[in-house]
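Trainee: starting from these lines, generate the structure:
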Amino acid sequence: MKLTLVRHSLGALAGLAALILLSVLFQPYRDFQLAQISYLLCGTAGLTIMTGLSGQISVGQGAFMATGAYTTALLTNHLRWGLVPVLLASVLVSMLLGLVVGMAAARLRGPYLAALTLALAVGFPALVDYRGLAGLLEGQNGLTVSASAPPLALGADFPPARWQAWVAGGCAIVTLWFLANLSRSRYGRSMRAVRDDESAAALSGIHVARVQILAFVVAAASAGLGGGLLAWVTSLAAPGAFTLNLSLGLLAGAVLGGLGSLAGALWGSLLLVLVSTWTSDLASADQLSPNVANNLPGVIYGTVLILVMIIFPGGIQHGLRRLFAWVTKIARDHRHGAVE
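Mentor: Purely as a prediction, here's the structure:
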């Protein structure tokens, strides 16, 4: 366990170094995309752990991100909290919601569980128009969030987009570090046992419902952090950002990258941002009709999903591992042949 912790810590430090280097080399728009990838990575990584390790299907991850975003907006605007306590509060509030949903979800399986989380994803944006909350949450217009400026120690001319990339990327790396250690711990092994065979896990002394609730809480906490970062980066917490499309996109990203693989969550988040940017650029082309432009993003997303599933049935990360093993085997065979 100690060696695993050291290895993951060294990986996190390498990730921080890569983040700083990339943000310095990138232009402001690319830094903004890097921040986008980071907060989506938080939500996708939590979903990867819940679905890939514990075997629970959820299409409600966007609702947990919305919880974190609105918590960030309310605490920033009304209580003037700093960025760090605001993000911690967003994680805590999302964890509490995840605990409630997880306790209900522990009694459900298969399509019934998917239906519960689907109702959560569809119903949460509608809450902003509820009579008792519309005034507090500003309805469909949402809440404006004032992003904190870069520290003065970085210089008066330090680019705000680079600061956002550093904060969001650092939070994503910390999330990956925590989830990686969790997946290698006793709780991670319990999740795998429950995923593979609930009856066998229960007979071996594992409290199945408790493990499933823990998976929901962890996924909700990761999504809450991602939602808080989203509100801080985009300066807005509005229901339009947390529709069913977001939840489905996070699930697609986890599947594309490879369920159960945190590296796969990174690939999935990267695809979500880059494909979205590409489709938006194509849809805004002058020569396209409005009907084609409105349906083009869905067509491209579906095409990418189909192609990845055909080329890499187990996800991008699994496919890259197999490709690396194949190339290594060929190189080893060629070296042995040369020696003989």
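Trainee: going forward, measure contacts between C-alpha atoms and count neighbours the same way
Mentor: OK.
Trainee: ranges for the helices of the stretch 201-340 of the chain?
Mentor: For the stretch 201-340 of the chain, the helices defined by DSSP state H, counting those that start in this stretch occupy 208-234, 244-257, 262-283, 290-311, 316-339.
Trainee: what's the most buried one of the ones you listed?
Mentor: helix 208-234 (a mean of 27; mean count of other C-alpha atoms under 10 Å).
Trainee: can you list the helices of the stretch 201-340 of the chain in a markdown table and add distance to residue 68?
Mentor: Listed next are these as a markdown table, based on distance: least, C-alpha to C-alpha, whole Å:
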| stretch | distance to residue 68 |
| --- | --- |
| helix 208-234 | 4 |
| helix 244-257 | 14 |
| helix 262-283 | 18 |
| helix 290-311 | 26 |
| helix 316-339 | 29 |
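Trainee: right, and the ones you listed - which one's nearest residue 176?
Mentor: Closest to residue 176 of those, according to C-alpha to C-alpha: helix 262-283, at 6.9 Å.
Trainee: that closest one versus helix 244-257: what angle between them?
Mentor: Orientation note: helix 262-283 sits at an angle of 130 degrees relative to helix 244-257 (axes from the mean of the first three to the mean of the last three C-alpha atoms, to 10 degrees).
Trainee: excluding covalently adjacent residues, which one is nearest to residue 188?
Mentor: Taking C-alpha to C-alpha, 6 or more residues apart in numbering, and ignoring the residues beside it in sequence, residue 188 has residue 182 as its nearest neighbour in space, at 5.7 Å.
Trainee: same question, residue 99
Mentor: Closest to residue 99 by C-alpha to C-alpha, 6+ apart is residue 217, at 5.4 Å.
Trainee: that neighbour and residue 93 touch, don't they?
Mentor: No. Contact criterion C-alpha atoms under 8 Å: residue 217 and residue 93 do not qualify, at 10.5 Å.
Trainee: ok so, going back, against residue 87, how distant is the residue nearest to residue 99?
Mentor: Distance, residue 217 to residue 87, by C-alpha to C-alpha, to the nearest Å: 16 Å.
Trainee: likewise residue 33?
Mentor: Residue 33 is 20 Å from residue 87, by C-alpha to C-alpha.
Trainee: do the same with residue 227
Mentor: 9 Å.
Trainee: okay, and the common contacts of the two?
Mentor: Residues touching both residue 227 and residue 87 (C-alpha atoms under 8 Å, 6 or more residues apart in numbering): residue 68.
Trainee: just to revisit the earlier point, and residue 22, which of the helices of the stretch 201-340 of the chain is closest to it?
Mentor: Of the helices of the stretch 201-340 of the chain, nearest to residue 22 by C-alpha to C-alpha is helix 262-283, at 14.3 Å.
Trainee: I'd like the structure of this one too, to check against the first:
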Amino acid sequence: MAILVTGGAGYIGSHTCVELLNAGFEIVVVDNLSNSHPEALKRVSEITNIRFASYFIDLMDRESLDHVFKEHKIDAVIHFAGLKAVGESVQNPLKYYHYNLMSTTTLCEVMEANGVRRLIFSSSATVYGLPKQVPIDEGAPVGAVNPYGRTKQMIEQMLQDVVDANPGWSVAILRYFNPVGAHESGRIGEDPNGVPNNLVPYIAQVAVGRLAEVSVYGDDYETADGTGVRDYIHVVDLALGHLKALIKLEHATGVHIYNLGTGRGYSVLEMIAAFQEASGRPIPYRITGRRPGDVAVCYAETTKAAAELNWRAERGIAEMCRDSWRWQSMNPRGYRTPEPVAQT
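Mentor: The predicted structure is shown next:
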């Protein structure tokens, strides 16, 4: 029995593939490579010393997707695939609504046609919008404020409707906070297209010399140092949360929603200082004005995941920055960095 991983060549997907293989699961990867690189899967195989099937197809290619299900005995699906840049979603909302909603619809239809009804969905804390209080628990109101977040919110509702109509389905919705870090080997990590949208990969590219300085958006928030506070979670902890969710779904039907975060926040300046410590490099930064829609503090309530999944984040800020720097320093241009030439 195999686990189908959509978007398995991506940042979170590739790390989850490593943990699945290390735990003894068979995997099959589907990825259209629109925001990922096939080198990531090659390195997953090297890290684990395990080979696995990969298909570079689009989820909306129903015929090819159905062939994957026919070719392999799929037991469950972990669904990472989707467009994910908040800024781009604001500029091109139709692209996001079309792809994220339609690809998930097609996936669920093909799953149902092949008798596969166990699904873990990669959602996001963006569904909470502008939280009225912290920590944010799973019962907090949802109200995403950008098209990317709204697609996640709509898919969550769609999956609830699917389960209501088909009680045999088992669905775990995992709401991520801010994934950072990389595999301890330095072989796989976050490789954003273009200028990074997220803080830590931006800091890493400043440290390695690809970017000049970090822009800090606002230093007048009601926080200890005036900069925004967010819940950063190591990507390996996040990946392990998916394994715990798989185990949960073996014995549970219905929809189960979990926050995956650390339950505490770090400010922008704390992250810059921690990365300077990890890298030994100065991280120049410049204070600019606040961005519209940013909140002062955002972090997760994680007691539900601890109680029901027996999962909690184990890695702290030092490990997050250390592993991010190892990845970035070993791969200054991401997966496009040429492999080192053996010296003779």
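Trainee: give me the TM-score for this pair.
Mentor: TM-score of the superposed chains, computed with TM-score structural alignment, normalised by the length of the first structure, equals 0.28; 157 aligned residues with a C-alpha RMSD of 6.6 Å.
Trainee: output the contacting helices and strands for the helix or strand in which residue 174 of the second structure is found.
Mentor: When elements are assigned from DSSP states H and E, residue 174 of the second structure belongs to strand 170-176. Strand 170-176 of the second structure sits against strand 118-124, helix 147-165, helix 235-249, strand 254-260, with contacts defined as 3 or more C-alpha pairs under 8 Å, 6 or more residues apart in numbering; DSSP states H and E.
Trainee: so that strand versus strand 118-124, what angle?
Mentor: 20 degrees.
Trainee: contacts for strand 170-176 of the second structure next, please.
Mentor: With contact meaning C-alpha under 8 Å, 6+ apart, strand 170-176 of the second structure is reached by 117-125, 156, 159, 163, 238, 245, 249, 252-261.
Trainee: over to stretch 86-104 of the first structure?
Mentor: 64-65, 67-69, 71-72, 75-76, 209, 212-214, 216-225, 228-229.
Trainee: list the helices and strands the helix or strand residue 200 of the first structure falls within packs on?
Mentor: Assigned by DSSP H and E, residue 200 of the first structure belongs to helix 198-203. On a contact count with 3+ C-alpha pairs under 8 Å, 6+ apart, helix 198-203 of the first structure meets helix 186-196, helix 208-234.
Trainee: could I get those as CSV with distance to residue 103 of the first structure?
Mentor: CSV is the format used below for those (distance: least, C-alpha to C-alpha, whole Å):
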stretch, distance to residue 103 of the first structure
helix 186-196, 16
helix 208-234, 6
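Trainee: wait, which of those helices is closest to residue 38 of the first structure?
Mentor: Closest of these to residue 38 of the first structure is helix 208-234, at 7.8 Å (criterion: C-alpha to C-alpha).
Trainee: distance between that closest one and the chain's centre?
Mentor: In terms of C-alpha atoms, centre = their mean, to the nearest Å, the centre of helix 208-234 of the first structure is set 9 Å apart from its chain centre.
Trainee: that one to helix 186-196, inter-axis angle?
Mentor: 110 degrees.
Trainee: other SSEs contacting the helix or strand hosting residue 42 of the second structure?
Mentor: Per DSSP H and E, residue 42 of the second structure falls inside helix 38-48. If contacts are counted by 3+ C-alpha pairs under 8 Å, 6+ apart, helix 38-48 of the second structure sits against helix 11-22.
Trainee: what is the helix it packs on packed up against?
Mentor: strand 2-6, strand 26-30, helix 38-48, helix 235-249.
Trainee: can you put these in CSV and add mean neighbour count and distance to residue 304 of the second structure?
Mentor: Converted to CSV, these look like this (neighbours: other C-alpha atoms under 10 Å; distance: least, C-alpha to C-alpha, whole Å):
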stretch, mean neighbour count, distance to residue 304 of the second structure
strand 2-6, 23, 25
strand 26-30, 23, 28
helix 38-48, 18, 30
helix 235-249, 21, 12
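Trainee: surely residue 42 of the first structure forms part of a helix?
Mentor: Yes. Checked against DSSP: H, G, I helix; E, B strand; the rest coil, residue 42 of the first structure lies within a helix.
Trainee: got the contact list for it?
Mentor: Shown in contact with residue 42 of the first structure (C-alpha under 8 Å, 6+ apart): 172, 175-176, 222-223, 225-226.
Trainee: take these and lay them out in TSV including distance to residue 189 of the first structure.
Mentor: Listed next are those as TSV, based on distance: C-alpha to C-alpha, whole Å:
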residue	distance to residue 189 of the first structure
172	23
175	19
176	17
222	20
223	22
225	25
226	25
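Trainee: A strand includes the residue nearest to residue 188 of the first structure, no?
Mentor: No. Counting by three-state DSSP, one finds residue 182 of the first structure to be helix, located in no strand.
Trainee: do you know how far it is from residue 3 of the first structure?
Mentor: Shown here: residue 182 of the first structure relative to residue 3 of the first structure, a distance of 14 Å by C-alpha to C-alpha.
Trainee: looking at those two, which is more packed in?
Mentor: Set residue 182 of the first structure next to residue 3 and count neighbours by other C-alpha atoms under 10 Å: residue 182 wins out with 15 against 8.
Trainee: where does that one sit relative to residue 338 of the first structure, distance-wise?
Mentor: Separation of residue 182 of the first structure from residue 338 of the first structure (C-alpha to C-alpha): 44 Å.
Trainee: again, but for residue 195 of the first structure
Mentor: From residue 195 of the first structure to residue 338 of the first structure the distance is 46 Å (C-alpha to C-alpha).
Trainee: nearest to residue 309 of the second structure, out of the helices and strands packed on strand 170-176 of the second structure?
Mentor: helix 235-249 (5.6 Å).
Trainee: the closest one packs against which elements?
Mentor: Helix 235-249 of the second structure packs on helix 11-22, strand 118-124, strand 170-176, strand 178-180, helix 303-309, going by 3+ C-alpha pairs under 8 Å, 6+ apart.
Trainee: my read is that residue 215 of the second structure contacts residue 288, right?
Mentor: Yes. Contact status for residue 215 of the second structure versus residue 288: in contact at 6.4 Å, counting by C-alpha under 8 Å.
Trainee: what about these two, which has more around it?
Mentor: Taking neighbours as other C-alpha under 10 Å, residue 215 of the second structure and residue 288 compare with residue 215 leading, 16 against 12.
Trainee: please consider this matter closed, and thank you.
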